[in-house]
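Chemist: What follows is a protein structure lacking sequence information:
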């Protein structure tokens, strides 16, 4: 028998705020979390892109020194958001053997890796920190969460570029359905606002170069979009079976009703312009939710603000929804946060859950001249959603052709 999987806790640290409520409030207000990078390495390396969606609150501002010194920034963000989510869920008294972790990243401990390489070159092998490997490994965030919130059922990591943390939610859904845990801490993190990835993404012509106006640089679906904006942070959801949540009297935000993962098998960086595999992921997520396309009220689009990515996603949405597409309120929240790579799906899942819970679709800022080829009802100011049961999708697509979609249903 299929179990109902519900969201009982959320936590986030993002370019918009140090917590999930702060991030959500700033998003609804139409604020931008994107700003000029105030580090000397920007000028040292003469970077062509000088701005990003930097986390509003950095790890050292929250964690004790002894802790943050032993964690890469990506794991710092993960632990901060996971603790918030766990507390938000009521710090449930659960046997650790029945608690699992499905957590993700797109790149992992990049700061640790590159700092260690610099140390090796400049000071020799004896000066490389002994904690370097545990700090840089991609599963470090999942491991740190499983130790800070005892989780002994499992602690798993998936790495599928920008689809990573939505894939983690899909995995969590499957693990809860399989009965190998009663509660799963799921999400994703990223911290790669560093000169090397900025230089690399810029060399690919993937980043916006609006150095004169960082706050308006991320422009999903706009005819003047010129690339994505790099962001950092983490998002975490506490998921559990409805039976378990009700038995402990938990507050329920909404239902994770289904999810799916597919592959384009098309190109290592470019999406399939026809959007067929992304469409299959959406349809499969809806099927798992026991829903059809006409049931969908809201979509949090992947919408990175790249010329090819946004049109490919539109094509996939048109494949799925057809004549129903004009009835769907579409939000593109990367306009405000930038693109958190492996952490973006979890943050946007939180925004999707809150949109259903509060019946309010968040705005897409910076949309001043919508691309005439993208015929979507894009939400540009916070908009109330209708009364009654609501269904929403959160889309994530990544380099390598990874597609992950999560379907959420309102609970109140």
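Modeler: Now that the structure is in, tell me what you want to look at. As the structure is a prediction and not an experimental result, all values here were calculated from the model.
Chemist: C-alpha from now on. contacts and neighbour counts both.
Modeler: Will do.
Chemist: can you give me the helices in the chain?
Modeler: 20-28, 40-44, 65-68, 73-88, 110-123, 132-136, 140-148, 164-178, 195-203, 242-247, 276-288, 307-321, 334-337, 344-358 (DSSP state H).
Chemist: Take this one as well and set it beside the first:
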């Protein structure tokens, strides 16, 4: 196959989310229809209009050494935890090219990857916001000398990607797409292209976010974007329900290891799925509101079809962006129907944000992990909290509700992961069984 059109596969997965501290526990929670949303117990939450969020199930300090963690923003902590899991899951150990007792003086070992052919693309929609705001409080309350010297490398939006790059020893390029809630998916799409075009053989890619802080909570709440269903936190995120009233903020990270099929085969790697490609577009409509008819989303879907060999008949599952906002949920379904027509009828559509909350820039990473595992296990997670399905949603799509659903057990099947962000960013990723 031409080096500019190489097949890309997923060989490792990792996550830390409101449902679990790793990919396995997160997947178990998704299939079981478990909610990770809880009442915020911080003192500052009492005065907020929104007092619920989906915090990670396992705190970073339970995983990372304290001296390492204190030099990292929470978003970078999540990224490292997920990347470490994905790297190990892919069959790699230690830093790329590192000399071990079993390696010769040139570095590397069996099953290793050339660091010059290894990349990292980890996105964040907001970056080190907690570091920035917390250190500003330190400056005001305790003075200049008490501001941490680690502040700048902690608050940089590229900090998670840079630290993951250092973790694995990536020298083919370390990148940080920033496109609001489409960031994590765009990172994975960029990584696919790095491998497909021959820039790298292996790329660690995904998204992370840690924005559960008084200012972002107040800001999103005041713009009426978030659910104020404080009395029922686990039922607050309810995509497609007629009573949906906004998203619930989540935090965490999802990371996958992407690899050229040839490289994976040479080292005998386990393959979860093929990463077929991406479709990208922009709405040019509004800084926060989605284009109501889903035209930009439809354009991204069509770009995906035009740039890959994906057959619409193969697509049996969609991990929808579906944040639980009145306008966004339906616009996405309209776009799917516009592009796929009656083929949409056999697509089992899951809105996993009903369980994890909305991880903003980390959503595309976590939901790519969920999409890959849905194909690998041939099971579509449920959408929870849909008590009264919106008639527009019912007319446009087959929403998986209540319980997980088995996907076809024979033949090659494909799935989409949709991600959209403020500014009109649209990214659609496609994965397929091998």
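Modeler: Okay, I see it. These numbers were taken from a predicted model, which means no experiment stands behind them.
Chemist: re the thing from before, residue 371 of the first structure: which of the helices of the first structure is closest?
Modeler: Of all these, helix 307-321 sits nearest to residue 371 of the first structure, with 9.0 Å by Cα to Cα.
Chemist: buried ones in stretch 148-165 of the first structure?
Modeler: 149-165 (16 or more other Cα atoms under 10 Å).
Chemist: And stretch 237-255 of the first structure, by the same measure?
Modeler: Buried, per 16+ other Cα under 10 Å, within stretch 237-255 of the first structure: 237-242, 245, 250, 252-255.
Chemist: That stretch aligns to what range in the second structure?
Modeler: Counting by TM-score structural alignment, stretch 237-255 of the first structure falls onto residues 256-274 of the second structure.
Chemist: what's next to the matching stretch, contact-wise?
Modeler: 6-14, 83, 86-87, 90-91, 110-111, 191-192, 195-196, 201-206, 275, 365, 368-369, 372-373, 375-376, 431-434 (Cα atoms under 8 Å, 6 or more residues apart in numbering).
Chemist: Give me the buried subset of the residues you listed.
Modeler: Here, 16+ other Cα under 10 Å leaves 6-14, 83, 86-87, 90, 191-192, 195-196, 201-206, 275, 365, 368-369, 372-373, 375-376, 431-433 buried among those.
Chemist: what residue is smack in the middle of the first structure?
Modeler: residue 344 (2.0 Å; Cα atoms, centre = their mean).
Chemist: Which residue is the nearest non-sequential neighbour of the corresponding residue of the second structure for that residue?
Modeler: Superposed on the second structure with TM-score structural alignment, residue 344 of the first structure falls opposite residue 363. Spatial nearest neighbour of residue 363 of the second structure, excluding adjacent residues (Cα to Cα, 6 or more residues apart in numbering): residue 184 at 6.2 Å.
Chemist: dump the residue contacts of the one you found.
Modeler: Residue 184 of the second structure touches 122-124, 177, 206-208, 361-365, counting by Cα under 8 Å, 6+ apart.
Chemist: what's the matching residue for it over in the first structure?
Modeler: If you follow residue 184 of the second structure across to the first structure using TM-score structural alignment, you land on residue 165.
Chemist: how about residue 200 of the first structure, what's its match in the second structure?
Modeler: Mapped onto the second structure by TM-score structural alignment, residue 200 of the first structure lines up with residue 219.
Chemist: neighbours of that match, just the number please.
Modeler: Residue 219 of the second structure has 12 neighbours, counted by other Cα atoms under 10 Å.
Chemist: One more: residue 137 of the second structure?
Modeler: Neighbour count of residue 137 of the second structure, defined by other Cα under 10 Å: 13.
Chemist: Quick check: it vs residue 151 of the second structure, distance?
Modeler: 12 Å (Cα to Cα, to the nearest Å).
Chemist: got it, and residue 248 of the second structure?
Modeler: According to Cα to Cα, residue 248 of the second structure and residue 151 of the second structure sit 28 Å apart.
Chemist: The residue nearest to the centre of the first structure touches residue 168, doesn't it?
Modeler: No: under the criterion of Cα atoms under 8 Å, residue 344 of the first structure makes no contact with residue 168, lying 11.6 Å away.
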